[in-house]
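Colleague: Sequence first, then the predicted structure:
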Amino acid sequence: MTDAVKVLIVDDHAMFRRGVHAELGAADTVDVIGEAEDVDTAVAAIAADRPDVVLLDVHLPGGGGVEVMRRAPGPLFLALSVSDAAEDVIGTIRGGARGYVTKTITGAELVAAIHRVATGDAVFSPRLAGFVLDAFAGAIDVSAVDEDLDRLTEREREVMRLIARGYSYKEVAKELFISIKTVETHMSSVLRKLQLSSRHELTRWANDRRLL
């Protein structure tokens, strides 16, 4: 491609958006034309700016990334999320995304992923590609609704997955751009809603549901 790929960043964390903007701004082949923080601002920005590729967080105020794709079809969508849970990956791909990468990706890798999506390729972080293959092979029942998981808010799910993987409260706070106190509050709510008593039980619960 001879022209720079026009990119819109959609994420509800301002600090993360600024970080991604700075990383992509260093690449001559990518032109960040705007940012959005929720479903409504994303839909408006897509209509106004007509980006080539939208970097889309899965969990957004107003309905989530899938709602953005439903309301604003047209550009190519690349999910960029802290979540690598099977149901998020598969649901987002079914919603119309051309790829899904996690926020552990480097700046250079993200630029490469954007260009691959812009030229028609599907892009996944290595572990996530397996979820998609399993889903289409019938190994994951993506239509099943887990009543326990459904009790949690989107933010509680994010905290739950990171804690279950062994992250400290401080590491979770840094990853999600929230305070340690907020992490503690969400963790208490998660354990109460799931009727669990420890991180060990939470890890086993999450592993049984293929959330890790």
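Modeller: Sure, I can see it.

Colleague: going forward, measure contacts and count neighbours with C-alpha atoms only.
Modeller: Will do.

Colleague: Check the spacing between E23 and M15 real quick.
Modeller: Going from E23 to M15 by Cα to Cα, to the nearest Å gives 12 Å.

Colleague: okay, those two: which has more neighbours?
Modeller: More crowded of E23 and M15, by other Cα atoms under 10 Å: E23, with 15 against 12.

Colleague: element containing the more buried one?
Modeller: helix 14-25 (DSSP states H and E).

Colleague: Beyond that helix, next helix or strand please.
Modeller: That would be, after helix 14-25 and using DSSP H and E, strand 30-36.

Colleague: In the protein, which residue is most central in space?
Modeller: Centroid check for the chain by Cα atoms, centre = their mean gives S81 as the closest residue, at 2.1 Å.

Colleague: Pasting the second one now:
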Amino acid sequence: MIKILLVDDHAVVRSGLKILLESNKQFEIIGEAADGDEAIKAAQELKPDVVLMDLNMPPGKDGLTATLELKKKLPDIAILILTMHDDDEYLFRAIYAGASGYILKSAPHEELLTAIQSVAEGNAYLYPTATKRLMRELLENLHRGDTHSSYDTLSDREKEILPLVAKGYSNKEIAEQLIISVKTVETHKSNVMEKLGLKTRPELVKYALKKGLLNFE
């Protein structure tokens, strides 16, 4: 029997998942949570085998932050991200946070059951197109060479700004945090992208993740 904790801010979604999963004798729903804080507390108390975690749960703590904190408190717990976000940025951030798997809410029921079984057994699970994207990214990196060596060409200020941009802070927020002008932030951002050979923010996020520059605490 695989013990599961459901985490989603929509009660209707949790009810639907509970009906679906408990129709399979392999699964037992031992608890529910509506945000990240509730999830952390429930997981510590109930010790589920798998946490089925949503990403966005306003106004509470989001799924990525909860995943990161849970993996520190309960390193052996399996967390499967179940989300509507078919997006490279969220995918890479979830993997960095310690998620065992990532699957879309639009996936067939059978795929969700397979994903839960897989992570419960200690394996990783990604939906098929995500796996293809990761493989493509790996091959592209091999062909163009490792861009990480370019990191040393960044100035100290550019190294400060890089992770802030990757985390999604606006130019104004970065300027206020570093006590510099918005125009200066824009200039540094442009320099960072040029020096690292990057064109889009998702590419910057991937770079920051691979370089180990992000901390979501």
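Modeller: Here it is on my side, so go on. Quick caveat: nothing in here was measured; it's all calculated off a predicted structure.

Colleague: how about the one helix or strand Q44 of structure 2 maps to, which residues of structure 1 does it hit?
Modeller: Here Q44 of structure 2 sits within helix 36-46, counting by DSSP H and E. Here helix 36-46 of structure 2 aligns to structure 1 at residues 39-49, judged by TM-score structural alignment.

Colleague: circling back: residue range in structure 2 corresponding to the helix holding E23 of structure 1, please.
Modeller: So helix 14-25 of structure 1 sits over residues 11-22 in structure 2, by TM-score structural alignment.

Colleague: tell me the strands in structure 1, going along the chain?
Modeller: Taking DSSP state E as the test, the strands found in structure 1 are 5-10, 30-36, 53-56, 76-81, 99-102, 123-124.

Colleague: Pretty sure the residue nearest to the centre of structure 1 sits against V101.
Modeller: Yes: in this structure, S81 of structure 1 is within contact of V101 by Cα atoms under 8 Å, at 6.7 Å.

Colleague: Show me the helices in structure 1, by range?
Modeller: Under the criterion DSSP state H, structure 1 contains helices at 14-25, 39-49, 65-71, 86-95, 107-118, 126-137, 147-150, 154-164, 169-176, 180-194, 199-208.

Colleague: chain center to the fourth one, what's the gap?
Modeller: This points to helix 86-95 of structure 1. The chain centre lies 10 Å from the centre of helix 86-95 of structure 1; the measure is Cα atoms, centre = their mean, to the nearest Å.

Colleague: What lies in contact with that helix?
Modeller: By Cα atoms under 8 Å, 6 or more residues apart in numbering, the list of residues contacting helix 86-95 of structure 1 from outside reads 58, 65-66, 69-70, 79, 99-100, 128, 131-132, 135, 142, 210-211.

Colleague: Most widely separated two among the residues you listed?
Modeller: R70 and R210 (26.9 Å; Cα to Cα).

Colleague: Once aligned, what mean separation remains between stretch 130-140 of structure 2 and structure 1?
Modeller: Comparing stretch 130-140 of structure 2 with its match in structure 1 after superposition yields a mean distance of 3.7 Å (mean Cα distance after the TM-score superposition for structure 1).

Colleague: Okay then, goodbye and thanks.
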